[in-house]
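J.: pasting the sequence and the predicted coordinates here, then a few questions.
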Amino acid sequence: MKKNHIFYSCLWVITCFITTNIHAEMILHGTRVIYPSDSKEVSLQMTNDGNRPALVQAWLDDGDANSTPDQVSLPFMMTPPVSRVEPNKGQTLRITALPNSAELNQSRESLYWLNVLDIPPKAAGTNAPENFLQLAIRSRIKFIYRPSSLKQDINKAPEQLQWNKLGQQIVIKNPTPFYITITSAFETTNTKKTDLVPKGLMLEPFSEQKISSPNMQIDKIEFITINDYGGRTEHITQLVQ
């Protein structure tokens, strides 16, 4: 008789849709979590859309996707860290800032990542196959700590980006204290649009990034950013030569 082999693999999925699917059953209602520093707590709703119970583990990390919950020490507490979600039922994750969160940089946003791991039940009984692959799927979404001292309008931050053309490159400068996610940046040549950032990019506060642009004739860029609610906003800006 062959011995059953169960392989557990962790996959993480980052998506730009408002709803994130986990194992096609667990659903996160959001693509990012914003924590204003003057809030007592923030929450994220998740729902089990499947027909079986789900065991879910949730934790925050500081950017290392390979870190485990026991290896990360952050000034936030998440409850519940592990939960069982019944079919067609929901669960609310609550994140509370600890007193030492006041030691975080108050002049700019801080970025972390929220992980949700869906652990499928072990196959058992007479219907269990002799050899099967079992996947535990992890989703990581942005968790942004936003100091209340930042009085600028986050919705106007993309308009403050500076786009400078330097030869065959474009330098994008972010002079704001906010993280800005760009999903696309189009240049147009003879009515043909080319996306210069097909994989997207994220600009840290007070940072700059360079992208390639071999077209020497362009003078404007159309770009799309993601807002706090996961929605897409279109912009047009002039290039500074």
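T.: Here it is on my side, so go on. Numbers count the residues shown, from 1 in each chain.
J.: could you use CA atoms for every contact and neighbour count after this?
T.: Will do.
J.: so what touches stretch 137-157?
T.: By CA atoms under 8 Å, 6 or more residues apart in numbering, the residues outside stretch 137-157 that reach it are 9-14, 20, 22-23, 31-38, 106-119, 176-178, 180, 227.
J.: apologies, that question was intended for stretch 170-184.
T.: So stretch 170-184 is contacted by 107-109, 111, 150, 154, 157-158, 160-165, 195-213, 223-226 (CA under 8 Å, 6+ apart).
J.: out of the residues you listed, which are inside helices?
T.: Nothing among those maps onto helices, per DSSP state H.
J.: next one for the comparison:
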Amino acid sequence: MKSLFFLCSTLLLSVATYLFFPCMANAAVSIDGTRIVYPAKASEITIKMMNKGNSPSLMQIWIDRGNPETQPQNSDAPFVITPPIVRIDPKNGQSIRLMFTGEKVPQDRETLFWFNALEIPPVSAEQDKSSLQIAVRSRLKLFYRPAGLAGDAASAPNLVKWQIIPTAKGGYTLRGQNPTPYYVTYSKLNLQSGGQHYDLGNGMIAPLSSEEFSIKGMQSHSKQSQLIYRPMSDYGVGAENKTTVQ
């Protein structure tokens, strides 16, 4: 255990010499899937990674509760990660195992955690030791899904109720009410009202909760408003759909 702590501390110290980007634009290592679901009945799950680059990459894995500033040594998320640090050779894959430790979480809805994978590229002998290196982090949603939840996650985005709400400052917001026990995520939200189109970007609504999305530029709205949306499922981006807005 002491040797592992020393390795983690050394790795974190070395990352301080890199330029850090929380994106995957220049990453050589890809993660299988766009989200991770941990079913409560599973003893463990496996996340697959693949190094598509031409050089080995050192990966550090940790999970946080929603704060992107959480560092591996401060993470208190209820999961055991094996291995938490791994080298992946070029054109090779690696499986990461997650095991839930049994912390008490709500059993009537999903709980959201975040899976972090930090990729540290190698420094070749030809590179100047003072040259800037880039560490790239991928951050994926990790849903803990209790057993016996009503309905199913795939249908949840279609059950959200939408309503245009006037604001105190004279503008409007679009409120989505999620009556399901699942997180619903949208890669596209486009409101059509009064012959106008309003791009609301993407968004997520927590289980049994509501979320409001600002409608920039709306002066009035029609009773025949519609929302064009594209949900994200456990398997990726779903088909485009539309619904009536109150």
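T.: Received it, and whenever you're ready, just let me know what you need. Not measured: the values here are computed from a predicted model.
J.: and the contacts of stretch 170-184 of structure 1, which are buried?
T.: For those, a burial check counting by 16 or more other CA atoms under 10 Å picks out 108-109, 111, 150, 154, 157-158, 161-165, 195-196, 201, 203-205, 208, 213, 223-226.
J.: surely residue 92 of structure 2 touches residue 55?
T.: No - between residue 92 of structure 2 and residue 55 there is no contact, the gap being 10.3 Å when judged by CA atoms under 8 Å.
J.: please tell me how far the counterpart of residue 54 of structure 2 in structure 1 sits from residue 132 of structure 1.
T.: In structure 1, the residue matched to residue 54 of structure 2 (TM-score structural alignment) is residue 51. Residue 51 of structure 1 sits 20 Å away from residue 132 of structure 1, going by CA to CA, to the nearest Å.
J.: check residue 68 of structure 1 too.
T.: Applying CA to CA to residue 68 of structure 1 and residue 132 of structure 1 gives a distance of 26 Å.
J.: quick check: residue 220 of structure 1 touching residue 237?
T.: Yes - between residue 220 of structure 1 and residue 237 there is a contact under CA under 8 Å: 5.6 Å.
J.: may I see the buried residues of the helix or strand hosting residue 139 of structure 2?
T.: For residue 139 of structure 2, the element it lies in under DSSP states H and E is strand 133-145. Neighbour-count burial for strand 133-145 of structure 2 flags 133-145 (criterion: 16+ other CA under 10 Å).
J.: and stretch 49-64 of structure 2, by the same measure?
T.: Buried residues in stretch 49-64 of structure 2, counted by 16+ other CA under 10 Å: 49-53, 56-64.
J.: show me how far that stretch is from its chain's centre.
T.: Relative to its chain's centre, stretch 49-64 of structure 2 lies at 17 Å (CA atoms, centre = their mean, to the nearest Å).
J.: run a quick neighbour tally on residue 180 of structure 1.
T.: The tally of other residues near residue 180 of structure 1 (other CA atoms under 10 Å) stands at 20.
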